[in-house]
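Visitor: need the 3D shape of this:
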Amino acid sequence: VTLYEMLTGVLPFPGETPRAVLARVLTGEPTSVEEYRSDVPAGISALVERTLEKDPA
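Guide: Got it, this is the predicted structure:
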């Protein structure tokens, strides 16, 4: 989450309330890093997105 925010400037699971954030974490998918920053190398973007997967195994 921290690296995603450092790269994009936004949280991967935004919400107006803690409950809304939790709902996004459980059911939502973050917007791709590359959609915010096309200059981020694809490997870094893929790494960040993998760490945010629901089941990264």
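Visitor: every contact and neighbour count from this point should use C-alpha atoms.
Guide: OK.
Visitor: mind listing the helices for the chain?
Guide: Per DSSP state H, the chain has helices spanning 2-8, 18-27, 33-36, 42-51. These are given in chain order.
Visitor: so which bits of the first one are buried?
Guide: Looking back up the chat, that one is helix 2-8. Neighbour-count burial for helix 2-8, with 16 or more other Cα atoms under 10 Å as criterion, is recorded at Tyr4, Leu7, Thr8.
Visitor: I have a second one here; can you model it like the first so I can compare?
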Amino acid sequence: MDAESRDETTQDSAEAAARRSRFGTLPEPVRLEDTVEERPATRRDPARDAYDPHEWLVRYCL
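Guide: The predicted model follows:
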């Protein structure tokens, strides 16, 4: 084996080691809960939401 082929072999094994360290394992699985973002479709309207549906229970039943 001459010096040039040894250098290529060393370079190839170094590249293979770098490739294995970067791509050798799969990434961690992503949970389904982490893939969904829930946001309200519209903004909250205080004028519309001023009515408390439970208020009449307190006002008329107690």
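Visitor: so after superposing, what's the score?
Guide: The TM-score (TM-score structural alignment, normalised by the length of structure 1) is 0.21; 18 aligned residues with a Cα RMSD of 2.7 Å.
Visitor: re earlier: just give me the closest of the buried residues of helix 2-8 of structure 1 to Val48 of structure 1.
Guide: Ranked by distance to Val48 of structure 1 (Cα to Cα), the buried residues of helix 2-8 of structure 1 are led by Tyr4 at 6.3 Å.
Visitor: I'd say that closest one and Ala46 touch.
Guide: No: the pair Tyr4 of structure 1 / Ala46 is not scored as a contact, 10.9 Å apart, by Cα atoms under 8 Å.
Visitor: give me the distance between Val48 of structure 1 and Thr8 of structure 1.
Guide: To Thr8 of structure 1, Val48 of structure 1 is 11 Å away according to Cα to Cα, to the nearest Å.
Visitor: now do Val21 of structure 1
Guide: As judged by Cα to Cα, Val21 of structure 1 and Thr8 of structure 1 stand 17 Å apart.
Visitor: Arg19 of structure 1 too?
Guide: As defined by Cα to Cα, Arg19 of structure 1 lies at a distance of 23 Å from Thr8 of structure 1.
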